[in-house]
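# task: produce atomic coordinates for the following.
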Amino acid sequence: MRVPCKTLLRYVMIACVAFHAVEPFIVDILVGGVAVWWGSRESCNPKWMEFNSTGLEVDLQRKMFGQHIASKVILKAVTGFMNNKNPKKPLVLSLHGWTGTGKNFVSHLIAENIYREGMRSGFVHIFTSELHFPHPSRLEIYKSQLQQWIKGNVTNCPRSLFIFDEMDKMQPGLIDSIKPYLDYYEKLDGVSYRQAIFIFLSNAGGEHINERALEFWKAGANREEIELKDLEMALSLSVFNNKKSGLWHTSLIDKNLVDYFVPFLPLEYRHVVMCAKAEMVSKGLKPDPNIADKVASDLVYFPKTERVFSVKGCKTIGHKLDYYT
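Below you'll find the predicted structure:
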């Protein structure tokens, strides 16, 4: 028997109200997902999701500044995974670096080049620690809800994207609850998770990345000479042993389920200028080098004497630009 769409929507909303008594945050996610589905009738098929490898490559080249390592790794990892018709496990990326270096932004680029609706897609799911998992006393409840949410959405669409922001603020042990879904299982309770993508965003490990970049700068070396091998192993160890990383002593690292630890380097003055120009273009303005230079000059840099790297990357560029334009 087919259930009318309006009736199905009503059932979902009733379930949301009942679930609200247990945990309010999950209702926000459910209602948001229903709203996207109801508004677009988005379906889990090639009409709504078709990977654009060339588009991702162009976006990384034109919109990502100062991140030669991240751009290269992400393009290869995502392209290889999406072109693999029979992956052995989900793609798991852990992105690390200080605020404003492009971690959230690159997650958006990935979504925009997989889903027709981009970040608006009902198959893209974002979790933030302080919003969705705020209470330490409810850790076990969060674990159960997170498992149910991921299982339900992958059942609905195997090609789902899950983004976990603020991993450095996440309660230790929470992310371990989804370990089975990231492992090399063909199916779990009849559900295959092998086509899903999981992205973790974290500031943890940022200091180590910055120190390495500063070492190269002091040695007079070009930052483009820094390679993944110079950072990845030390980065994974740093995150594993950091109680504030959200991945502290996690089995995800211990069992090698994270495919790539991707470092995001601190941005230099010239990169901030590029960000300002790109922001002008996005606002429909003609790039003005003088304004871009003024915006970049307003930011705080470190070390204080040399002023090499932007403390907040390009995070506040939009607001700064509003002042000058």
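
# please make it C-alpha for all contacts and neighbour counts, starting now.
Will do.

# might you report the residue contacts of G55?
N113 (CA atoms under 8 Å, 6 or more residues apart in numbering).

# helix/strand/coil for it?
At G55, secondary structure determined by DSSP: H, G, I helix; E, B strand; the rest coil is helix.

# and it, how far is that from M167?
28 Å (CA to CA, to the nearest Å).

# same question, I291
35 Å.

# of these two, who's got more company?
M167 (25 against 18; other CA atoms under 10 Å).

# doesn't G205 make contact with the more buried one?
No: assessed by CA atoms under 8 Å, M167 is found out of contact with G205, at 11.3 Å.

# helices of the stretch 101-250 of the chain, start to end?
103-112, 129-132, 139-156, 179-182, 206-218, 232-240 (DSSP state H, counting those that start in this stretch).

# adding mean neighbour count and distance to V92, write those out as CSV.
Below are the helices of the stretch 101-250 of the chain laid out as CSV (neighbours: other CA atoms under 10 Å; distance: least, CA to CA, whole Å):
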stretch, mean neighbour count, distance to V92
helix 103-112, 19, 12
helix 129-132, 15, 18
helix 139-156, 17, 14
helix 179-182, 19, 7
helix 206-218, 17, 19
helix 232-240, 18, 13
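
# need these in CSV with distance to V17, can you?
Conversion of these to CSV gives the following (distance: least, CA to CA, whole Å):
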stretch, distance to V17
helix 103-112, 30
helix 129-132, 17
helix 139-156, 15
helix 179-182, 28
helix 206-218, 40
helix 232-240, 38
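
# do you know which of the ones you listed lies nearest I197?
Minimum separation from I197 across the helices of the stretch 101-250 of the chain (CA to CA) falls at helix 179-182, 9.2 Å.

# I have a second one here; can you model it like the first so I can compare?
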Amino acid sequence: MKTVFGEVCGYPSIRYDHDGLERNLQQKVFGQPFIQKLLLPLVDLHMDERYENRKALVLSFHGTPGSGKNYVAKILAESIFEKGMDSKFVHLFKPILHFSGQPPEILKFRLQQWIVGNVTSCQRQLFIFDEVNDMPEGILEAVKGFIDYNPRFGGLDFSKCIFIFLSNIAMIPINQRTLELWQDGTKRRDKLRHEDFMSIIIEHSFNEDGGFKKCKLITSRLIDAFIPFLPLERSHIESCIKVIADDYAMNSPLTPPMIDYIMESVEFTPKDLRLYSAHGCKNLDTPIKLVLMRYSRQMFDEL
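Here you go, the predicted model:
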């Protein structure tokens, strides 16, 4: 059996696992119907070697912090690259680290050079841009040439790349629209339509301060899907708690009273309905660890 040292531009370092992606999205991501409706089929088509891509796959995730945007990007990376987020073919950009302290033109040039350099080594690349709402206006214009149709420069083909943009842009109107539809009778999330959210996401992305403001990526229709991440309800938070606890609990599963205790630390909105978590599944680690620690000590004292 041949041993492969380090990552290679191909199998086994790059191997798309559709079943694993679908399973993880179903079992670990809650309350987000458009992940199954939009993300999964788009990734399937993009990764299918039987079809020639005309452009890079470009996705934009929008919603409240803690609603699952970064988590879904991580799951996607793990379904394509053996080392997941630690792969040299996966690149995470954050404004404070990569897009500050220099004039915009220099930052754009460096970004372009980074993309070209990596695609030169392997055409399968995943570029994740976090906190787009905090990026300087105009920076993302640097990637337009790489995600346009038939993007070939200097013998390089960028059509096998995936670009993902993560932001809180339009989270308030997304949450408000979700509440309006709930009040109008659409209680089941799988009955919500993407059309109910797309126009408000595009409008706010183009007009709000941040990396998308007046951006040609939007006016040129180069983003394949604007995916809304909806505010999470109580049942979704309880599911998040169970998944997070599995990483710590070992043989100490959470009991209903333990979950109730953790839920007391969660802030819900609006105040009169207490329907949605104000911070999604964020900030749950500490109360979960505290509950498990108390449980473990109690068990130890009873021995």
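
# for S310 of structure 1, find the nearest of the helices of the stretch 101-250 of structure 1.
helix 206-218 (10.7 Å).

# counterpart of Y71 of structure 2 in structure 1?
Under the alignment by TM-score structural alignment, Y71 of structure 2 pairs with F105 in structure 1.

# ok now do its match, which residues does it touch?
Counting by CA under 8 Å, 6+ apart, F105 of structure 1 has no contacts.

# look up how far I201 of structure 2 lies from the residue sitting nearest the centre point of structure 2.
The residue lying closest to the centre of structure 2 (CA atoms, centre = their mean) is K69, at 2.9 Å. Distance, K69 of structure 2 to I201 of structure 2, by CA to CA: 15 Å.

# got it, and D48 of structure 2?
D48 of structure 2 is 29 Å from I201 of structure 2, by CA to CA.

# what's the answer for R23 of structure 2, then?
From R23 of structure 2 over to I201 of structure 2 (counting by CA to CA), the distance is 28 Å.

# how about E7 of structure 2?
Distance from E7 of structure 2 to I201 of structure 2, by CA to CA: 37 Å.

# next one: P228 of structure 2
8 Å.

# who touches both of the two?
62, 174.

# the aligned partner of A292 of structure 1 in structure 2: neighbour count?
Aligned counterpart of A292 of structure 1 in structure 2: I259 (TM-score structural alignment). Other residues lying near I259 of structure 2 total 18 when counted by other CA under 10 Å.

# pretty sure I259 of structure 2 sits in a helix.
Yes: with three-state DSSP as the criterion, I259 of structure 2 is part of a helix.

# that one is in contact with E238, isn't it?
Yes: I259 of structure 2 is in contact with E238 according to CA under 8 Å; the separation is 7.0 Å.

# residues touching F158 of structure 2, list them.
F158 of structure 2 touches 55-56, 119, 123, 146-147, 151-152, counting by CA under 8 Å, 6+ apart.

# aligned counterpart of it in structure 1, please.
Per TM-score structural alignment, F158 of structure 2 is aligned with Y193.

# and D183 of structure 1, what does it touch?
Contact analysis of D183 of structure 1 by CA under 8 Å, 6+ apart lists 89-90, 257.

# trace it over to structure 2, please.
In structure 2, D183 of structure 1 lands on D148 (TM-score structural alignment).

# so how far is K88 of structure 2 from its match?
24 Å.

# just R110 of structure 2 next, same as before
Counting by CA to CA, the gap from R110 of structure 2 to K88 of structure 2 is 18 Å.

# one more: I106 of structure 2?
For I106 of structure 2, the distance to K88 of structure 2 equals 24 Å [CA to CA].

# cool, E22 of structure 2 as well?
Taken as CA to CA, the span from E22 of structure 2 to K88 of structure 2 is 24 Å.

# L254 of structure 2 reaches K242, doesn't it?
Yes: judged on CA under 8 Å, L254 of structure 2 makes contact with K242 at a distance of 7.2 Å.

# quick revisit: so the residue lying closest to the residue nearest to the centre of structure 2 once chain neighbours are set aside: helix, strand or coil?
Spatial nearest neighbour of K69 of structure 2, excluding adjacent residues (CA to CA, 6 or more residues apart in numbering): F61 at 6.1 Å. On the three-state scheme (three-state DSSP), F61 of structure 2 is labelled strand.

# what lines up with F61 of structure 2 in structure 1?
Alignment note (TM-score structural alignment): F61 of structure 2 maps to L95 of structure 1.

# what does E180 of structure 2 give?
Here E180 of structure 2 is matched to E215 in structure 1, going by TM-score structural alignment.

# quick one, what contacts its match?
Per CA under 8 Å, 6+ apart, neighbours of E215 of structure 1: none.

# tell me, how many residues neighbour the equivalent of P228 of structure 2 over in structure 1?
Superposed on structure 1 with TM-score structural alignment, P228 of structure 2 falls opposite P263. Number of residues near P263 of structure 1 (other CA under 10 Å) recorded here: 28.

# give me the nearest residue to P263 of structure 1, chain neighbours excluded.
Spatial nearest neighbour of P263 of structure 1, excluding adjacent residues (CA to CA, 6+ apart): H96 at 5.1 Å.
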